[in-house]
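Visitor: how would this look folded up:
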Amino acid sequence: MTDTKTISKRDFLRKSILTGAGAVGATTLAAPYVRAQAPIKWRLQTYAGPALADHVIKPAIDAFNKAANGEMVIELYTADQLVPQGELFRAVQAGTIDAAQSDDDSMASPVDVAVFGAYFPFASRYSLDVPVLWNWYGLKEIWEEAYGEVPGVTWLSAGAWDPCNFATTKPIRSLEDLKGLRVYTFPTGGQFISRLGVVPVTLPWEDIEVALQTGEIDGIAWCGATETYSVGWANVTKYYLTNNISGAWSGSFFANSEKWNAVPEHLKEIFKLAMDSSHYYRQHWYWWGEAHYRTTGGKLELTTIPEDEWKKVEDMALEFWGEIAAKSERNAKVVDILKNYQETMRKAGAPYRYG
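Guide: Reported below is the predicted structural model:
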């Protein structure tokens, strides 16, 4: 006859407690290993200087870091802080930095569509045009295709910034007044305005204010009124031309592909939400600021080139579009989209387009 051991209620409870304690102990011992794998740390550099970065990206990165709850931390660096702006793409590609916020144009992206980054002349009239073009007219897919051909960098998301106006130390009231002006601007924008007699100048972002004070340059065609006042350039310029060569700057977020692929899916989604938050913040901040500073800024005298004279510049832009379209089939596709979009806006009338 086999002996059986009767387990009392007290023995059962005692064993259950010990087993539970062992499980807790195992969990506790494993915890330091899990924590050792985190947080994921990224370094992200923006094209913007410190005062501007406080608006165009810092709120979104702060929100991401909070939402990531210690699993991932993004360190934010401002213009030229880690690498020069013109080397930003290569730095992301090499993994020197993990991500960037910039336009394709000034960061020297080696893709044909980079020419449409920043201020492609007269591509937009309002900041809302940019997200509409990317999300509803097919530019998102074109950008994904273009950057898919370049190893090491993943294009993530595009959004709008401010318009491109001239802020200068000399008044501009006609096209003739533009001739000979030395102006800090973006590469493609510079190519275009050079046809108006402007001399484009490239300098490190932090040197612009001093260059304006010393007369090394006569002005900027880099931003609208919001940035001109926010970063201090309104203190060293005198005039603001209300005619602009583009209604909105277009820029994007980029990441090193290997680093992006290593991010867990739930953190990728949080980062996508953070990018959308950044895009939305800029929409209302710039829209507020452009009107606010023009009307209450008090530092810059507003000047305007007559509409019939400015129409010549718009016509020149269409010629420029044709030259860019001839450079690649993909560029031609983008130009066709821009033309279709403009025609749709004109047909729609107010409030999309007036006149």
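
Visitor: Only C-alpha atoms from now on, for both contacts and neighbour counts.
Guide: Noted.

Visitor: Now do the buried residues in stretch 162-180.
Guide: Of all the residues in stretch 162-180, those buried under the rule 16 or more other C-alpha atoms under 10 Å are 162-169, 171-172, 175, 178-179.

Visitor: Put together CSV for the residues you listed, with distance to G215 on each row.
Guide: What follows is the buried residues of stretch 162-180, written out as CSV (distance: C-alpha to C-alpha, whole Å):
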residue, distance to G215
D162, 25
P163, 24
C164, 21
N165, 19
F166, 16
A167, 14
T168, 11
T169, 9
P171, 15
I172, 17
L175, 21
L178, 16
K179, 16
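
Visitor: Can you say which two of these are spatially most distant?
Guide: Taking C-alpha to C-alpha as the measure, those span a maximum distance of 24.5 Å, between D162 and K179.

Visitor: can you give me the helices in the stretch 1-150 of the chain?
Guide: 9-36, 50-56, 58-67, 88-94, 129-136, 139-148 (DSSP state H, counting those that start in this stretch).

Visitor: Adding distance to A255, write those out as JSON lines.
Guide: What follows is the helices of the stretch 1-150 of the chain, written out as JSON lines (distance: least, C-alpha to C-alpha, whole Å):
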{"stretch": "helix 9-36", "distance to A255": "24"}
{"stretch": "helix 50-56", "distance to A255": "17"}
{"stretch": "helix 58-67", "distance to A255": "14"}
{"stretch": "helix 88-94", "distance to A255": "7"}
{"stretch": "helix 129-136", "distance to A255": "19"}
{"stretch": "helix 139-148", "distance to A255": "11"}
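
Visitor: V335 contacts E319, correct?
Guide: No - if you go by C-alpha atoms under 8 Å, V335 and E319 don't touch, sitting 11.3 Å apart.

Visitor: Is the residue most central in space within the chain in a helix, a strand, or coil?
Guide: Geometric centre of the chain, nearest residue: G251, 3.5 Å, by C-alpha atoms, centre = their mean. Following DSSP: H, G, I helix; E, B strand; the rest coil, the label given to G251 is strand.

Visitor: For it, which residues are in contact?
Guide: Going by C-alpha atoms under 8 Å, 6 or more residues apart in numbering, G251 touches 101-104, 117-118, 158-161.

Visitor: And this one, please, so the two structures can be compared:
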Amino acid sequence: MLKHFAPRVLAGAALAVTLAVTGLANAQEHKFKMATAWSGGPLTDIGAQAFADRVKETSGGRIEIEVFPSGTLGPGLKVSETVKNGVADMGHTWVGYDWGADTTAVLFGGYAGSFDSERMLHWLYRAGGAELHAQWRDEQFGLVAMPLFIRTSEVFLHSRKPVRTLEDLQGLKLRTAGAWLDISQSMGAAPVTMPGGDVYPALERGTIDATEWGTLWENLSPGFYRVTKYVIIPGVHQPTAPFELVVNKDSWAKLSEADQKLISDAAFYTTMNSWLTIGQEDAKALEVYRQEGNEIVELDAEVQIAAHNAGIAWAEKQAEGNEWFRKVLDHQKAFADLWKDANRYRNVKTE
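Guide: Below is the predicted model:
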């Protein structure tokens, strides 16, 4: 019986090898350029570059993505424009940078009225948020988009001056971006925006008093703590900050359906890994700042509550006359209502 069976096994194996070789031969190779809004640091290392590496690995080297630092292919704050114009095939950016074109951007990128990162991840991946994001980018900007990287609550400020109270905010020259430009100004601050690479020299020269950028761990890389004395927490202006992958439609169309899924899967993996990594590293970073001589300052509860309320008021105002903003805001409100009792059944009091 084995004599009759063996040829069939060999024939089947030969056919499988032939099909595999044919499949590899037919599988397309792609080389893409990725513009980013970063000059380095975690946003590159565990964000854009980690994503590119994952894509190369899971495609067996067929899809290569070359990551370019901010300013190389286009302005750091205009990555979506660089991609739309075809200068880059894809880009890694914070969606909130496009708030000037449509303030709906900040609902996907996080603002003072947002929920935390765990809830944001659930909203994006299990409650339809990512689908809304993709539809909005397609309709309003003509881009393919999906989440790529998310951070926990940011540092409120690395500051040359102590900031605890609402009074301390008055006239404070701070670097920021997105909705916080409007909201912080309404609270008495004097905000400006600039690319990340310009922030350190501005702090060093005293052109600005303070900056927000990323989380405790992420901010070690740009070294703001070297030219400021105070680390102000928590990041009431940015309780969460999802980032995104934007892809030129023509470049996306070159990919097979299977390769499009491979890209999406790699973006999901990178996003979840960034959240887990940042959460762990943030826990270690406070001690580093203390060892470097920084003073850790916690904002008064009054400021935290005022910032959140100001964010909510700002969002309601933006929703007036902006159908997309209203649609996304109402969707997030419904999600928040569904989760309203989560702290009661998920968190155990220990003190």
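
Visitor: Mind telling me what K317 of the second structure corresponds to in the first structure?
Guide: For K317 of the second structure, the aligned position in the first structure is E323, judged by TM-score structural alignment.

Visitor: Could you check how far that match is from A332 of the first structure?
Guide: 9 Å (C-alpha to C-alpha, to the nearest Å).

Visitor: okay, those two: which has more neighbours?
Guide: Taking neighbours as other C-alpha atoms under 10 Å, E323 of the first structure and A332 compare with A332 leading, 18 against 12.

Visitor: how about that one, what does it touch?
Guide: 324-326.

Visitor: Tell me which of the helices of the stretch 1-150 of the first structure is the most buried.
Guide: helix 88-94 (a mean of 22; mean count of other C-alpha atoms under 10 Å).

Visitor: quick one: N322 of the second structure and D102 of the second structure, what's the gap?
Guide: According to C-alpha to C-alpha, N322 of the second structure stands 9 Å off from D102 of the second structure.

Visitor: okay, these two: which has more neighbours?
Guide: Per other C-alpha under 10 Å, whichever of N322 of the second structure and D102 has more neighbours is D102, with 16 against 13.

Visitor: R330 of the first structure reaches V111, doesn't it?
Guide: No - the pair R330 of the first structure / V111 is not scored as a contact, 10.2 Å apart, by C-alpha under 8 Å.

Visitor: quick one: I74 of the first structure from P39 of the first structure, how far?
Guide: Separation of I74 of the first structure from P39 of the first structure (C-alpha to C-alpha) stands at 10 Å.

Visitor: Neighbour count for these two, which is higher?
Guide: I74 (18 against 15).

Visitor: just to revisit the earlier point, ok, then the element right after the host helix or strand of the match of K317 of the second structure?
Guide: Taking DSSP states H and E as the definition, E323 of the first structure sits inside helix 307-325. Toward the C-terminal end, the helix or strand that comes next after helix 307-325 of the first structure (DSSP H and E) is helix 329-348.

Visitor: thinking again about what came up before, which among the helices of the stretch 1-150 of the first structure is found nearest to G355 of the first structure?
Guide: G355 of the first structure lies closest, by C-alpha to C-alpha, to one member of the helices of the stretch 1-150 of the first structure: helix 129-136, at 17.3 Å.

Visitor: Mean per-residue distance, the lengthiest helix in the first structure versus the second structure.
Guide: Using DSSP state H, we find that the single longest helix of the first structure is helix 265-296. Once fitted to the second structure, helix 265-296 of the first structure is off its aligned match by 1.7 Å on average (mean C-alpha distance after the TM-score superposition for the first structure).

Visitor: Output the contacting helices and strands for that helix.
Guide: helix 50-56, helix 58-67, strand 153-160, helix 225-230 (3 or more C-alpha pairs under 8 Å, 6 or more residues apart in numbering; DSSP states H and E).

Visitor: Tell me how far the first one lies from the chain's centre.
Guide: A distance of 12 Å separates the centroid of the chain from that of helix 50-56 of the first structure, by C-alpha atoms, centre = their mean, to the nearest Å.

Visitor: residues making contact with that helix?
Guide: For helix 50-56 of the first structure, using C-alpha under 8 Å, 6+ apart, the contacting residues are 46, 48, 78-79, 227, 230-231, 278, 281-282.

Visitor: and what of the shortest one?
Guide: Under the criterion C-alpha under 8 Å, 6+ apart, residues 51-52, 162, 165, 167, 234-235, 240, 286, 289-290, 293-294, 297 lie in contact with helix 225-230 of the first structure.

Visitor: ok, of the residues you listed, which one's closest to G189 of the first structure?
Guide: Comparing the contacts of helix 225-230 of the first structure against G189 of the first structure with C-alpha to C-alpha places N165 closest, at 11.1 Å.

Visitor: immediately after the host helix or strand of that closest one, which helix or strand?
Guide: Assessed by DSSP H and E, N165 of the first structure sits inside strand 164-168. The helix or strand immediately downstream of strand 164-168 of the first structure is strand 182-185, counting by DSSP H and E.

Visitor: That next one corresponds to what range in the second structure?
Guide: Residue span in the second structure matched to strand 182-185 of the first structure, by TM-score structural alignment: 173-176.

Visitor: of the contacts of G251 of the first structure, which stay in contact in the second structure?
Guide: Here is what carries over to the second structure from the contacts of G251 of the first structure, by both residues aligned by TM-score structural alignment, their matches' C-alpha atoms under 8 Å: 101-104, 118, 158-160.

Visitor: Among those residues, which one has the most neighbours?
Guide: A118 (29 neighbours).

Visitor: For it, give me its contacts.
Guide: Neighbour list for A118 of the first structure: 103-106, 186, 249-251 [criterion: C-alpha under 8 Å, 6+ apart].
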